[in-house]
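> just coords:
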């Protein structure tokens, strides 16, 4: 059985977004456990997946979507596809 990842409440994560729904985050791939942390006003996401062929990006989007209660397709990486520092946009779902 998989342990539930350490995730802050969705409204705390959404509070970090700008008016366009963008959130800056720092990703740590190949971590011991999946987690989302808010530290010094920055969102940090840890995923257990290795950063090859976009696998870590997919894991980040999946984890963030689950934490926010939105579909994976509503989250896009705006900047930082191959970097640890990323900018993602969360589309508002109706």
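Everything's here; your move. Just so it is clear, the model here is predicted, and its values are computed rather than measured.
> contacts, neighbours, all on C-alpha from now
OK.
> for the spatially most central residue of the chain, helix, strand, or coil?
In the chain, the centroid-proximal residue (Cα atoms, centre = their mean) is residue 64; its distance is 4.0 Å. Per DSSP: H, G, I helix; E, B strand; the rest coil, the local secondary structure of residue 64 is helix.
> try this one side by side with the last:
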């Protein structure tokens, strides 16, 4: 998928300002994909002390073309299933 296609697919996965994401840490490479309407993020980072979550935020922000500070973790700090909130657009 092209980056614009990924962005559109991620945008479509938002429910209001919330985005559910399935994370796979310790993967072979960093990647953001959308499978059957569900956002999946793989990161090479180990899941300790929030390192993997920080990398997930970086990847999602880059894919969406927004600042990292515009995404906030709402649920799932230590889980593979996470929910992020996007800051309100001005």
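Received the coordinates, thanks. Not measured: the values here are computed from a predicted model.
> Any idea what the TM-score is?
TM-score for the superposed chains, counting by TM-score structural alignment, normalised by the length of the second structure: 0.90, backed by 88 aligned residues with a Cα RMSD of 1.5 Å.
> What is the equivalent residue in the second structure for the residue nearest to the centre of the first structure?
Using TM-score structural alignment, the partner of residue 64 of the first structure in the second structure is residue 60.
> where's the spatially closest residue to its match that is not a sequence neighbour, which helix or strand?
Of all residues not flanking residue 60 of the second structure in the chain, residue 32 sits nearest, at 7.2 Å (Cα to Cα, 6 or more residues apart in numbering). Assigned by DSSP states H and E, residue 32 of the second structure belongs to strand 31-35.
> Touching that strand from outside, list them.
6, 9, 10, 39, 40, 41, 42, 43, 59, 60, 63 (Cα atoms under 8 Å, 6 or more residues apart in numbering).
> Mind checking which of those land in strands?
Using DSSP state E, the subset of the contacts of strand 31-35 of the second structure located in strands is 39, 40, 41, 42.
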